[in-house]
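K.L.:
have a look at this prediction, sequence included:
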Amino acid sequence: MAAGSAATLLAAVACAVLVLLAPAVSGDAATLESVPDLVKAMYVNIESFPCVRLLNLSGEIGCSNPGHGLVIAPIVRFKNSDDQLAQPSAVLLPLDQMPAFFLRVSNDPELYHKVAGVLVESNGDKLLELSPDRKFPQEDFAPYSNVSHDWNPSGSGIMWNRYDFPVFLLSEESTQTLRKIADKNEKSSNGYQANVAEFDLVMQTTKAETNGSESCLKEQSCLPLGGQSVWASLPPMSNASAEHQKPIIMVVASQDSASFFRDRSLGADSPISGLIALLTAVDALSHLHDLGKLKKQLVFAAFDGEAWGYLGSRKFLQELDEGDDSVNGINSSMIEQVLEIGSVGKGISQGDTLFYAHASRNSSISKKILDGLQSGSDSLGSDNVKVKPAASSNPGVPPSSLMSFMRKNTSTSGVVLEDFDSQFSNRFYHSHLDSPGKLTVHRCAHLSHQR
């Protein structure tokens, strides 16, 4: 099932970070026998990961150069997010200062115009939280009115702003290199002006001179997000008419994440832990016989582009309405229940593996799903896996693909299985720090056994 969409797009970027070293005049100059030798002596390639420009029908977010030319500026290291800049500079920024700095830049025009670019250090081992998404991610798609709930208390929202300067995340090795260069600049700042910018930074990205996705697609200067959603059924479905079909239980998960730095969107907990659990369950069920005797038809789907406006799930529903060949065999009127597996990599409490079931509405169907999950957890015995209903004080289901189904049909019965109750347990939601090292794989396996 192709679930691409032109609603949100990724601007094409070609990125490079170079450090320009002011060449010293010495006897070594005689060894420079060609222009490539000179370039090699003057520039050092810096390994980095870009913040890119994203576009939709109404505007832009993300990062890009203000024009087509190179950005050249001296490197200045910020010790604190409230440091000042005396001249246009490339800011070397500690990772723990990132949210405060970008929030400040967005509200301080004078500082904004002095930022030629930002290099974010990679050292994040000691950080307790970092989430560039909003406190209520994708609140515009919520099927309920209370969007003031902080599902993501660590969220700063900085990834949804527009920055007309390049931003890169440095590798650990590059971080050390740039620190030394910035320190040398700082020490030489009291000398003659000719020596102040002894090291300069060159950062280059392409900029599409467009105001939205429609024009950049015509100019072929951007690429669409999403487009790789997939679905399958157990047992395989026929093209029978609706009256001869079984009620459908859809089991879904997201397959992509987001980040301030697109090439570092790992999403180990959100959402990959849920995708792993879904795939493990599908594999286990595929080895069972007599699935055709089940009273319900199982359909599994992994949606792509969910981090950007639920592109995959909304496109899936659109294709169902249009009777597209990509969803041939599925009748939307037969979808009885949606079970979504969300973030499940941190489900632990006082030694037990604990998950929460967030129901879309109090229906007998949702109750049956919850009862089934609880029965499955009890069957594991010594593994101490528990499933509890989410708090009734929650405004509704958390940010999830289920929201797309509920906005399409408010009477949709669905359950989202998560490792949190009222707030995300993942303090690095949609951050490059949402990495596998912060998860315990056996929790995903425990969950899949309950399917």
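P.N.:
That came through fine.

K.L.:
rest of the way, CA atoms for contacts and neighbours
P.N.:
Noted.

K.L.:
what residues are up against residue 45?
P.N.:
Neighbour list for residue 45: 16, 17, 18, 19 [criterion: C-alpha atoms under 8 Å, 6 or more residues apart in numbering].

K.L.:
the second one looks like it's in a helix, true?
P.N.:
No: using DSSP: H, G, I helix; E, B strand; the rest coil, the secondary structure at residue 17 is strand, not a helix.

K.L.:
number of residues surrounding the nearest residue to it once chain neighbours are set aside?
P.N.:
If the residues on either side of it in the chain are set aside, residue 17 comes closest to residue 203, at 4.8 Å by C-alpha to C-alpha, 6 or more residues apart in numbering. Residues contacting residue 203 under the criterion other C-alpha atoms under 10 Å number 25.

K.L.:
relative to residue 277, how far out is residue 203?
P.N.:
Taking C-alpha to C-alpha, to the nearest Å as the measure, residue 203 falls 41 Å from residue 277.

K.L.:
next one: residue 367
P.N.:
For residue 367, the distance to residue 277 equals 22 Å [C-alpha to C-alpha].

K.L.:
more neighbours: these two, which one.
P.N.:
residue 277 (27 against 17).

K.L.:
ok, structure two:
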Amino acid sequence: MITISVFTDSQTSGILLEDFDTSFINKVYHTNINSSSIVAAASLVARTLYILASDNKDFSASALSAIYVNVSLVEELLGCLLACEPGLSCGLVKHYVSPVNTCPSHYVGVIVGEPSSTPYPAYVGDVPRFVWNFLADKTSLPSKNASSACPHNCSNTGEICIRVEADGKGVCVVSTTRYVPAYSTRLNFESETWKVLPQNTSDPMGLMDPVWSESNWNSIQLRVYSVQNATYDHLILLLGILVTVLAYLAIVMVRTFISKALKRD
């Protein structure tokens, strides 16, 4: 795990690249993620898309201000997806899926099985399953057959089944949201079956596979230099001046003593 830490002292310019094998503790980690910043960014993007998609270029302030982001929903999503408390046990997640774990995993996996428009849930993590159901619901239109239960009766064009994990029945909605897994390029369709090609012996690290994303770096070495404060530097300067003056006086005294000794001889 690689993290970048920014020094909290404003007088220190720079960042520190850190490497941890298992875990780490940093009191300022994740402090840059807050709901107000996300809400402001989301509102800006939404209003920009509205302006770009509209033929009318004369926009009033009231029309743009009517486009706003649900702050409470953003805060709830942050608690569900970025922390273990409440984590995936929150009500919002359980409304769509039945999570296996409480702590959300942010690892992006790679599916090497047979491609399918409806992937087997065991091959898909809790977070991707929730995000897919959530986006499909928020961007959907009601199905013409409101009483239809899925997955068997979602037969109309553009219909997909969501929330099937939550109640065992699900609901059919019209949405363009699709789950597109990342398949390895070593997956090959041959003789009416999907096969994973053997790994190339000349490429033991799998660098030729664009989907390969595991961190396998060499050991990172870091050299740290300590910088003294101004008081210490001033003290060293004064001591240097004092040593120089004492050395000069010692040289003068020695020369005087030698001159007197030579005159006596």
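P.N.:
Cool, the structure landed. Note that the coordinates shown come from a computational prediction; the quantities given were computed from them, not determined experimentally.

K.L.:
now the TM-score, please.
P.N.:
TM-score of the superposed chains, computed with TM-score structural alignment, normalised by the length of structure 2, equals 0.24; 112 aligned residues with a C-alpha RMSD of 6.2 Å.

K.L.:
the residue nearest to residue 17 of structure 1: which element?
P.N.:
Using DSSP states H and E, residue 203 of structure 1 sits within strand 199-204.

K.L.:
and residue 378 of structure 1, by the same measure?
P.N.:
Using DSSP H and E, residue 378 of structure 1 falls within helix 364-379.

K.L.:
and that helix, what's buried?
P.N.:
Residues of helix 364-379 of structure 1 classed as buried: 366, 367, 369, 370, 373, 374, 376, 377, 378 (neighbour count, 16 or more other C-alpha atoms under 10 Å).

K.L.:
surely the fifth one touches residue 388?
P.N.:
Just to be clear, that refers to residue 373 of structure 1. No: counting by C-alpha atoms under 8 Å, residue 373 of structure 1 does not reach residue 388; the two are 9.1 Å apart.

K.L.:
export the buried residues of helix 364-379 of structure 1 to CSV and tack on distance to residue 302 of structure 1?
P.N.:
Shown next, in CSV, are these (distance: C-alpha to C-alpha, whole Å):
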residue, distance to residue 302 of structure 1
366, 21
367, 24
369, 20
370, 21
373, 20
374, 24
376, 23
377, 24
378, 27
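
K.L.:
what's the farthest-apart pair in those residues?
P.N.:
Maximum pairwise distance among the buried residues of helix 364-379 of structure 1 (C-alpha to C-alpha): 18.6 Å, between 366 and 378.

K.L.:
look at residue 5 of structure 2 and say how many residues are nearby.
P.N.:
By other C-alpha under 10 Å, the residues close to residue 5 of structure 2 number 14.

K.L.:
residues touching it, list them.
P.N.:
With C-alpha under 8 Å, 6+ apart, residue 5 of structure 2 has these contacts: 15, 16, 17, 18, 29.

K.L.:
equivalent analysis for residue 415 of structure 1, please.
P.N.:
Going by C-alpha under 8 Å, 6+ apart, residue 415 of structure 1 touches 338, 339, 340, 357, 358, 359, 360, 366, 369, 370, 402.

K.L.:
in this structure the fifth one contacts residue 388, no?
P.N.:
No: with contact defined as C-alpha under 8 Å, residue 358 of structure 1 and residue 388 do not form a contacting pair (9.0 Å).

K.L.:
of these two, which one has the most company?
P.N.:
Counting neighbours by other C-alpha under 10 Å for residue 358 of structure 1 and for residue 388 shows that residue 358 has the greater number, 27 against 16.
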